[in-house]
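1. The following block contains a protein sequence and its predicted model.
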Amino acid sequence: MPGQRKRKRQKQEARQRHAAEYAEYAKGSWQVVYETQDYDEWQAYLRRLRAERTYDEESKLRADTFCGRLVHPTTYRLSVLVSADSAVAPSAGE
């Protein structure tokens, strides 16, 4: 197929760039920065965080929504990827 070799090479280069970019975080962990059960509070926190530009790379942030059931309410959690070298997660200024 025409162009298959080029596409294959581009995909391989993209994988290598991605691996090199996140090699320092390979042994890192996710640390919770913010957690709430109130949806409006959650939205306000995310808006404030984006406005302040507290974190330079949003790709290192993870937003989790734990679905509620009868006994447990829905919980919203924001975590940041921290490398194994750094001891404490950066503060988001709650």
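-> That came in fine, so what should we check first? Residues are numbered from 1 along each chain as shown.
2. Please count neighbours and contacts with C-alpha atoms only from this point.
-> Fine.
3. Could you check stretch 87-94 and say which residues are buried?
-> For stretch 87-94, burial by neighbour count (16 or more other CA atoms under 10 Å) applies to residue 89.
4. How far does that stretch stretch from one end to the other?
-> Between the opening and closing residues of stretch 87-94 lies a distance of 19 Å (CA to CA, to the nearest Å).
5. another structure for you, compare them:
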Amino acid sequence: MIVETRDQVELRTQLRRLREAGIDGSMIRIDTLCGRLKLPTTYRLSQFVTDPGRRPEREPAGR
């Protein structure tokens, strides 16, 4: 997982950074966790990792 946020702007910013870094779009997953009435909607941005023993090619700053 790269980021989990309620802020759509933050999600789009992280997605743009991944694309600018040359990450293949087919390796990116976006989940929308709908909280309905009790919890706010949350967005989760993940990158598929082919070798879980290795670190992802790029990790966002501060994560």
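-> Thanks, I have the structure now. Please read all numbers here as calculations on a predicted model, not as lab measurements.
6. mind listing the strands for structure 1?
-> Along structure 1, the stretches classed as strands by DSSP state E are 29-36, 61-66, 75-82.
7. quick one, which of those strands is nearest to residue 93 of structure 1?
-> Distances from residue 93 of structure 1 to each of the strands of structure 1 were compared using CA to CA; the minimum, 9.3 Å, belongs to strand 29-36.
8. Kindly spell out which helices and strands sit in contact with the closest one.
-> For strand 29-36 of structure 1, the helices and strands in contact under the criterion 3 or more CA pairs under 8 Å, 6 or more residues apart in numbering; DSSP states H and E are strand 75-82.
9. Give me the distance from the strand it packs on to the chain's centre.
-> The gap between the average C-alpha position of strand 75-82 of structure 1 and the chain average comes to 7 Å, counting by CA atoms, centre = their mean, to the nearest Å.
10. Good, we can wrap up now.
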